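**Student:** Return atomic coordinates for the entry below.
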Amino acid sequence: MQTQLTALLEQARAELLTLKARPEFEAAKARYVGPNGALTACMKQMGGLPKEQKPIVGKLINEVKTALAAELDATLARIEAAELDAQLGPPIDPTLPSPDDHEGLRHPLTQTRDLIAATFRKLGFVIAEGPELESEWFCFDALNTPDDHPARDMQDTLYFPPATRATETTKKADEAYVLRPHTSSVQIRTMLARKPPIRIVAPGRCFRRDTVDATHSANFHQIEGLWVDRNVTVRDLKSVLDSFVREIFGATAQTRLRPSFFPFTEPSFEMDIKAPNLGRLSDRWLEIMGCGLVDPKVFKNVDIDPEQWTGLAFGMGIERIAMLIHGIDDIRHFYANDLRFLRQFA
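**Tutor:** Presented below is the predicted three-dimensional model:
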């Protein structure tokens, strides 16, 4: 029996080395370990052996079975690798020039963000950044947002589990943590870290519990501005934003401020624009941002004396500006990674 098993294993090894295709492999596997296979026949002979030989022969059969299984696995892996190579085609020479002649390009949202930032740099603003994980103090309390304000509801803001702790953002004992719903928190961090005068814009990614549609996304981008100095007035606010609008939308663009309400500014406004070069939205008043003068309560929260310093603040959606500039009617295009769309901005 030992000679028979050894010969069977050697025969199987020799045959498996010659196999090139899966049907040949399956046929060979059946001849050796199938219901009518050679190894199966040897195992059936165990019943006719003397009792004292059964443990010895059983051990030999198990050894051959294990070795044969390993040979079958190796053969199948070799055949599968060959099939994959055949599907992939001939090897690629990495030293050859790429057949794709398209150069890389910046995403249209990145282009719009940089355009907005460059416009405000001309007006003396610098870039400021902050973390996307924030505490409710930085996002709401410091911005004079009441506890019962709808923006603090879990239906609008993405909260972390109650056990979450992030020491660098903690400002009160029982602190909740959120994915920031706006970049206004960067304004608070900047006023805590620097003394006035301050002139910053803060671009960044924000998160809200919005239902995704043509004009809303749960993940979007904002850029907010802050100017703190002595004797900053609504006239300064209008002048800064007029300069921005005419730089982005052309010298013929018109602007207007409509009274509104935000907890962190007083007075507060919505800014509308009207321009002749916006396609089907041309010559129509369109809301593009919120703005106002910084509320004195916000200054007190960051230890700035509102009797000595005043300030203006504004914020806009980068997607909103990009859609107006390029005539895009669906915000979802920005996130679809469709090269046909993205290459239009090369």
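**Student:** contacts, neighbours, all on C-alpha from now
**Tutor:** Fine.
**Student:** Helix, strand or coil: sort out residue 31 for me.
**Tutor:** Three-state assignment for residue 31 (DSSP: H, G, I helix; E, B strand; the rest coil): helix.
**Student:** pretty sure it contacts residue 38?
**Tutor:** Yes - between residue 31 and residue 38 there is a contact at 6.2 Å, judged by CA atoms under 8 Å.
**Student:** For residue 156, see how far away the closest residue to residue 155 other than its chain neighbours is.
**Tutor:** Nearest residue to residue 155, sequence neighbours excluded (CA to CA, 6 or more residues apart in numbering): residue 209, at 6.3 Å. For residue 209, the distance to residue 156 equals 5 Å [CA to CA, to the nearest Å].
**Student:** which residue packs closest to residue 139, ignoring adjacent ones?
**Tutor:** Nearest to residue 139 is residue 185, by CA to CA, 6+ apart, at 5.1 Å.
**Student:** and that neighbour, what is it in contact with?
**Tutor:** Applying CA atoms under 8 Å, 6 or more residues apart in numbering, we find residue 185 in contact with 130, 134, 138, 139.
**Student:** separation between the residue nearest to residue 155 and residue 180?
**Tutor:** 11 Å.
**Student:** Same question for residue 311.
**Tutor:** Distance from residue 311 to residue 180, by CA to CA: 23 Å.
**Student:** want to put them side by side, so please do this one too:
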Amino acid sequence: MTNQPSSLEAQLLTLRQEGESAIAASDNLERLEELRVSYLGKKGQLGLLLRTMGKLSAEERPKVGAVANTVKEAIQTALEKQRESLEAAKIQAQLEAETIDVTMPGIYRPQGRIHPLNGIIDRALDIFVGLGYTVASGPEMETDYYNFEALNTPLDHPARDMQDTFYLPDGNLLRTHTSSVQIRFMEAEEPPIRIIAPGRVYRRDNVDSTHAAVFHQLELLAVDEGLTFTDLKGTIKEFLQQMFGELPIRFRASYFPFTEPSAEVDLQWNGRWLEVMGCGMVDPNVLKAVGYDPEVYTGFAAGFGVERFAMVLHQLDDIRRVYTSDLRFLRQF
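**Tutor:** Okay, here's the model as predicted:
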């Protein structure tokens, strides 16, 4: 007579068959994990069957135990094989979804260009940073003190007429120059200092081909012991030569309320003299206003309009062209 499998042994074999079929039919990793817990978990079907082994005879237990191990290994093998298959399919689907057809034309995005004003500012800053200057900035909305009074221009000073600006209801104003940045920087720092301050400024100018009510300025300031007008001339000469090349330069006596002595700087361009900068030694009253001792420290300052440099270097006929955002104009740069 052949030995017939016990009831528990038969249940184990049935469980294996059902498990392998269910695992093979699973189509995602989440379902596969549910089957693993269902068959092999602490409260899974295999565990529940094994808990009944205590009812078997001593002769049946080893045989049923061997079958149970075989069933467990078979289900684990089926799970691992199906997991590898599903993971491979998932990766393949992702690769197919993310595949790029390199033969298709790309999305064209035209390359941007540096605006002519930003280009001038960047060139100037590179030169002065190379000379040891630090870039400084300040607010465009200023108080009367920082824009005028601290720069030796009291309320009744006639020089204010040259820099009439836009006043706000709260008593503040839109700065007429970036010299206010110099005052704020000197109040916060002790000499020696060397700064370059670019920024937008405002004046009540009538708009025409060479003037605008809103424009850009770049000013430099150096304060230290023993600085002279010779240092100022050498700095400006080096800057202009790097900016324009080896061209004749001249200094003409001029007037600014915050420098003494003061000068205008001319550059010989295409056979004629062009005024390009203003400069001078910092007035002792300005040094006193920020708490510097003018008997110990001296300084020099200079500034220029960015638009003027752009008009010269790019041979522009009208300052308004740099503000209109006309692509026909801007694409030339």
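**Student:** TM value for the aligned chains?
**Tutor:** For this chain pair, the superposition-based TM-score is 0.67 by TM-score structural alignment, normalised by the length of structure 2; 230 aligned residues with a CA RMSD of 1.7 Å.
**Student:** Are we agreed that residue 198 of structure 2 is in a strand?
**Tutor:** Yes - judged by three-state DSSP, residue 198 of structure 2 forms part of a strand.
**Student:** quick one: it and residue 215 touch, right?
**Tutor:** No - assessed by CA under 8 Å, residue 198 of structure 2 is found out of contact with residue 215, at 11.0 Å.
**Student:** neighbour-wise, which of those two wins?
**Tutor:** Counted by other CA atoms under 10 Å, residue 198 of structure 2 and residue 215 do not tie: residue 198 has more neighbours, with 27 against 20.
**Student:** show me the contacts for the residue nearest to the spatial centre of structure 1.
**Tutor:** Nearest to the mean C-alpha position of structure 1, counting by CA atoms, centre = their mean, stands residue 219 at 8.3 Å. By CA under 8 Å, 6+ apart, the contact list for residue 219 of structure 1 reads 205, 206, 207, 208.
**Student:** what residue of structure 2 matches up with the third one?
**Tutor:** Aligned by TM-score structural alignment, residue 207 of structure 1 pairs with residue 202 of structure 2.
**Student:** okay, now its match: neighbour count?
**Tutor:** 22.
**Student:** quick revisit: what's the counterpart of the residue nearest to residue 139 of structure 1 in structure 2?
**Tutor:** Under the alignment by TM-score structural alignment, residue 185 of structure 1 pairs with residue 180 in structure 2.
**Student:** again, but for residue 132 of structure 1
**Tutor:** Using TM-score structural alignment, residue 132 of structure 1 lines up with residue 140 in structure 2.
**Student:** Let me know whether its match touches residue 175 as I believe.
**Tutor:** Yes - because the distance of 5.6 Å satisfies CA under 8 Å, residue 140 of structure 2 is recorded as touching residue 175.
**Student:** intersection of neighbour lists for those two?
**Tutor:** residue 201.
**Student:** Could you check which of these two is surrounded by more residues?
**Tutor:** For residue 140 of structure 2 versus residue 175, neighbours defined as other CA under 10 Å are more numerous around residue 175 (29 against 18).
**Student:** In contact with the match of residue 132 of structure 1, which residues?
**Tutor:** Residue 140 of structure 2 makes contact with 174, 175, 199, 200, 201 under the criterion CA under 8 Å, 6+ apart.
**Student:** By neighbour count, which of these wins?
**Tutor:** Busiest of the contacts of residue 140 of structure 2 [other CA under 10 Å] is residue 175, holding 29 neighbours.
**Student:** Just give me the match in structure 1 for residue 296 of structure 2.
**Tutor:** In structure 1, residue 296 of structure 2 lines up with residue 308, judged by TM-score structural alignment.
**Student:** Actually, residue 211 of structure 2.
**Tutor:** Checking TM-score structural alignment: residue 211 of structure 2 goes with residue 216.
**Student:** was I right about its match contacting residue 334?
**Tutor:** No - in this structure, residue 216 of structure 1 is not within contact of residue 334 by CA under 8 Å, at 11.6 Å.
**Student:** so what sits against both of the two?
**Tutor:** Common contact partners of residue 216 of structure 1 and residue 334 (CA under 8 Å, 6+ apart): none.
**Student:** Could you work out the end-to-end span of stretch 293-306 of structure 1 for me?
**Tutor:** Start-to-end, stretch 293-306 of structure 1 (CA to CA) is 11 Å.
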